[in-house]
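>>> Got a predicted structure here, sequence first:
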Amino acid sequence: MGNHDAVNNGKALYKAMYGDFDFSFIVGNTKFILLNTNFLEFDGKAPDLVWLEAELKEGQKYDHIFVLSHIYPILYEFGRDQGKGEQYGALISKYNVSYSLHGHRHAYNLFYPFDGRIPYLVSGATERLEYIVFTINGDNITFERIQLNS
């Protein structure tokens, strides 16, 4: 859920269409965890890091874990000033997440914050005709940045 989706009646509409704000699913031997990180729009109650840790613990039986959220943890809008960003970074590292994937700023960025071990990838925006394709082949994970307007 993007931060603009959470205004007005957006929360109710999102929930009616998609279900829970936080959820996970399995594809093959990979766990995908989708975390609501709209700290400001959810009165400081998001992200739910207790829920995230439970999902990460359960995910240890899979070869790969991807955590996806709209706002990334080094931003104020994540709850960084309340320590939520650092807590998130510690959990991601503790449970050896394969990738932490984000949006929000509409500009591609690959970086390694906190302890420098886990890749954090911010995707470009669809208005720029840009997207990322991941390929998982056993232990090997690769991605390709597709830019249709270049």
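That came through, no problem. Since the structure is predicted, the reported quantities are computational estimates derived from the model, not experimental observations. Numbering: from 1, shown residues only.
>>> hey, let's count contacts and neighbours off CA atoms from now on
Fine.
>>> Correct me if wrong, but residue 12 is in a helix.
Yes: counting by DSSP: H, G, I helix; E, B strand; the rest coil, residue 12 falls inside a helix.
>>> List the contacts of it.
By Cα atoms under 8 Å, 6 or more residues apart in numbering, no residues touch residue 12.
>>> distance of it from residue 18?
Residue 12 sits at a distance of 10 Å from residue 18 (criterion: Cα to Cα, to the nearest Å).
>>> what touches both of these two?
Shared contacts of residue 12 and residue 18, defined by Cα under 8 Å, 6+ apart, are absent.
>>> putting a second one here so we can go through both:
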Amino acid sequence: MALRNIRKYGDDILRKKSKKVDVINNRIITLLKDMEETLYEEDGIGLAAPQVGVLKRAIVVDIGEGIYKLINPEIIYSEGSYIDKEGCLSIPGVQGEVKRPNKVKVKALNEKGEEIIVEGENLLARAFCHEIDHLNGILFIDKVIKKEGENNI
């Protein structure tokens, strides 16, 4: 495993749409492991492959309840909404209030290539939505209702 460099706001890769993972091979498994290690090193709760310079549909999320490693994740159900603060490892020093669903179901593949459905509420739902947005070139600042921080973006 290795730490990966996190791409920062202004890097073009953060605005590109990620490609579907067609084959789960050693490169994808290594990517997920590296993303997990990088996530913990940076003390984050979620990381998407584009944030480490890879345009593949893969995310890792851990809000303190264990790691989720999701390949080709897609939201198949959402309900409710609430507004809360978000930040991003790719946009250090900036936080903003973003409206997100308070419950989601996400369909994805696990590392074995098995289709799984995971559910998240509140912070976990927010993290899933935030990271899946990254796969589509969308940053949380695109959805901010009210922004806070020293950077003027």
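Cool, got the structure. Small disclaimer: the values here were computed from a predicted structure and weren't measured.
>>> overall similarity of the pair, as a TM-score.
The TM-score (TM-score structural alignment, normalised by the length of structure 1) is 0.30; 82 aligned residues with a Cα RMSD of 5.3 Å.
>>> How about residue 85 of structure 2: what's its closest non-neighbour residue?
Closest residue in space to residue 85 of structure 2, ignoring its immediate chain neighbours: residue 97 at 4.3 Å, by Cα to Cα, 6 or more residues apart in numbering.
>>> Now do the one you found: how many residues are near it, please.
19 (other Cα atoms under 10 Å).
>>> List the contacts of it.
By Cα under 8 Å, 6+ apart, residue 97 of structure 2 lies in contact with 83, 84, 85, 86, 144, 145, 146, 147.
>>> Just the buried residues of the residues you listed.
Buried members of the contacts of residue 97 of structure 2, scored by 16 or more other Cα atoms under 10 Å, are 84, 86, 144, 147.
>>> Adding secondary structure and distance to residue 76 of structure 2, write those out as CSV.
Below are those laid out as CSV (DSSP: H, G, I helix; E, B strand; the rest coil; distance: Cα to Cα, whole Å):
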residue, secondary structure, distance to residue 76 of structure 2
84, strand, 22
86, strand, 22
144, strand, 23
147, strand, 29
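>>> what about the nearest residue to residue 34 of structure 1 once chain neighbours are set aside, how many neighbours?
Distances taken as Cα to Cα, 6+ apart place residue 68 nearest to residue 34 of structure 1, at 4.8 Å, with adjacent residues excluded. Around residue 68 of structure 1 sit 22 other residues, with neighbours defined as other Cα under 10 Å.
>>> Residue 33 of structure 1 versus residue 68 of structure 1, what's the distance?
Distance of residue 68 of structure 1 to residue 33 of structure 1, given as Cα to Cα: 6 Å.
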